[in-house]
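Asks: next comes the sequence, and after it the predicted model I'd like to discuss.
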Amino acid sequence: MPSRFAELGWADTRIGEISLRRRLEPTTKTDVYEVKLGDEYLMSSLFTVAEEELSRLGLAALPDGARLDVVVGGLGLGYTARTALDDDRVASLTVVEALAPVIDWHRRELLPEAGALVTDPRTTLLEGDFFALVRDGSGFDPAVPGRRFDAILLDVDHSPVNVLDPTHADLYTAGGLRRLTALLRPGGVFGLWSDDAPEEGFLAVLREVFTSVEAHVVTFDNPLTRGTSANTVYVATAS
């Protein structure tokens, strides 16, 4: 019989101790995979709808029939990246992850369906600081500095105002977003997951930089509360 709890991976990183664990969730009677940073929960396989919608909504804003080069910032449990690969228009997918242990967990297939992501020939797993790569302009292809992409989808921080690391905060300013648009092709899309409700202040900043901006409220069942919860997916289109 499988154990009710197992720590599958642990590492000490520059931002603290990170761990991957599997546990039996009593309310759903299913295995749940979770990533924790110290005592803080970063992600859970119990709630993946909004992470998947980040890819669906972001890519839906791009033309039908296009061949798309896509970046996902933050590998996590892999839901955003795998959903992007479900779109037949995606020709290449670069997943940028700052923490080497998270990439290692996927390559060792410690997570369900990780093999489908890491063995897809369209996938490149890039170890790097997404925010630093935007800030210095080098971008997400070491072989082609400044290379432009059709979509950049980001799921790292809790929200634009609740960041995991203070160095992330400048991305969510007009200047930071303009640096990001330099890595998008004309008409390219920036998508962002947030744990919070739509924030008018951040929407105003997005509208300074992008020609079209939407905030999608994504609701999903929450078996822990026996109600519903909601996240936000921002989708912004560059000129």
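Replies: Perfect, thanks for sending it. Numbering: from 1, shown residues only.

Asks: only C-alpha atoms for contact and neighbour calcs from this point on.
Replies: Noted.

Asks: list the contacts of the residue most central in space within the chain.
Replies: By Cα atoms, centre = their mean, the chain has its centre lying nearest to Asp155, at 2.8 Å. Applying Cα atoms under 8 Å, 6 or more residues apart in numbering, we find Asp155 in contact with Glu51, Val72, Gly73, Gly74, Leu192, Trp193, Ser194.

Asks: and if you look at Arg226?
Replies: Counting by Cα under 8 Å, 6+ apart, Arg226 has no contacts.

Asks: dropping in the other structure now:
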Amino acid sequence: MSNRFQEIDWRPTPLGDISLRRRRDPASGEDVYEVKLGEEFLMSSLFTEGEVELARLGLAPLADTELDVAVGGLGLGYTAAAALDDPRVRSVTVIEALAEVIDWHRLGYVPLGSRLASDDRCRLVEANFFERVAEGGGLDPSEPDRRFHAILLDVDHSPRHVLHPRNAALYRPDGLRTLAQLLVPDGVFALWSNDPPDGEFEAALGEVFSTVRSHVVEFANPLQGGSSTNTVYVAR
């Protein structure tokens, strides 16, 4: 059991100060891990259903038996871990812009860190997902022409609420076409969003992909009472 509150790490980054905190949840008595960028909460281990469903829903349409998966955004590792739980997955390449977040996993500061860092199928790559897509360098720096069966993205709050203005271009038809070139035929692009389904973004996906579905993921919210929702878009 931890102390009631601990700031595990704090570092300045090009996006602002990032911190990893651990606190004891008074209701459950369990440790909760939280990441803040400046004064903004980015993620919490209290709410992981959307991250897990991003992997499950993103991989569900695929019939292949040996899947190569790219994950944009490491976070606390729940999407990558859920992808590795699928027995069909042979490799997971996680693209994370902040070296600090990768360090937390390699140093075992977060619950899933040691698991991801020690799994031979999982690579943690320090790179900016949006720049890699836009500049045509591919998502695997060691293999620029590599294509993936699935690309799972969880970086911005939503296509409308981005962490950096340059990210917005990816969510338009031209950006989505560039991203689609990194998929194998019939591959899947899946995106996590904190907002309800967005008809304008669904239309942009529909200009590029053959099928588009928006899944609303509901989960209990003990902080606010009742439940909250995320959206997972799945485009093939």
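Replies: Now that the structure is in, tell me what you want to look at. Here the structure is a predicted model, which is why all the values come from computation and not from measurement.

Asks: how much space between the residue nearest to the centre of structure 1 and Phe190 of structure 1?
Replies: Asp155 of structure 1 is 11 Å from Phe190 of structure 1, where distance means Cα to Cα, to the nearest Å.

Asks: checking my notes, Val72 of structure 1 in a strand, right?
Replies: Yes: assessed by DSSP: H, G, I helix; E, B strand; the rest coil, Val72 of structure 1 belongs to a strand.

Asks: and the residue mapped onto it from structure 2, what does it touch?
Replies: Using TM-score structural alignment as the criterion, the counterpart of Val72 of structure 1 in structure 2 is Val71. Contacts for Val71 of structure 2 (Cα under 8 Å, 6+ apart) come out as Thr79, Ala80, Val92, Thr93, Val94, Ile95, Ile151, Leu152, Leu153, Asp154.

Asks: taking the residues you listed, tell me the two that lie furthest apart.
Replies: Spanning the widest gap among these are Val92 and Asp154, at 14.5 Å by Cα to Cα.

Asks: other SSEs contacting the strand or helix carrying Ala91 of structure 1?
Replies: Using DSSP states H and E, the element containing Ala91 of structure 1 is strand 90-97. Helices and strands touching strand 90-97 of structure 1, by 3 or more Cα pairs under 8 Å, 6 or more residues apart in numbering; DSSP states H and E, are strand 68-73, helix 79-85, strand 123-127.

Asks: so that strand aligns onto which residues of structure 2?
Replies: Counting by TM-score structural alignment, strand 90-97 of structure 1 corresponds to 89-96 in structure 2.

Asks: the matching stretch against structure 1, how far on average?
Replies: Mean deviation of stretch 89-96 of structure 2 relative to structure 1 after superposition (mean Cα distance after the TM-score superposition for structure 1): 0.4 Å.

Asks: list the contacts of that stretch.
Replies: With Cα under 8 Å, 6+ apart, stretch 89-96 of structure 2 has contacts from 65-74, 80, 83-84, 102, 121-129, 139-140.

Asks: if you set the cut-off to 7 Å instead, what comes out?
Replies: With Cα atoms under 7 Å, 6 or more residues apart in numbering as the test, stretch 89-96 of structure 2 has contacts from 66-74, 80, 83, 121-129.
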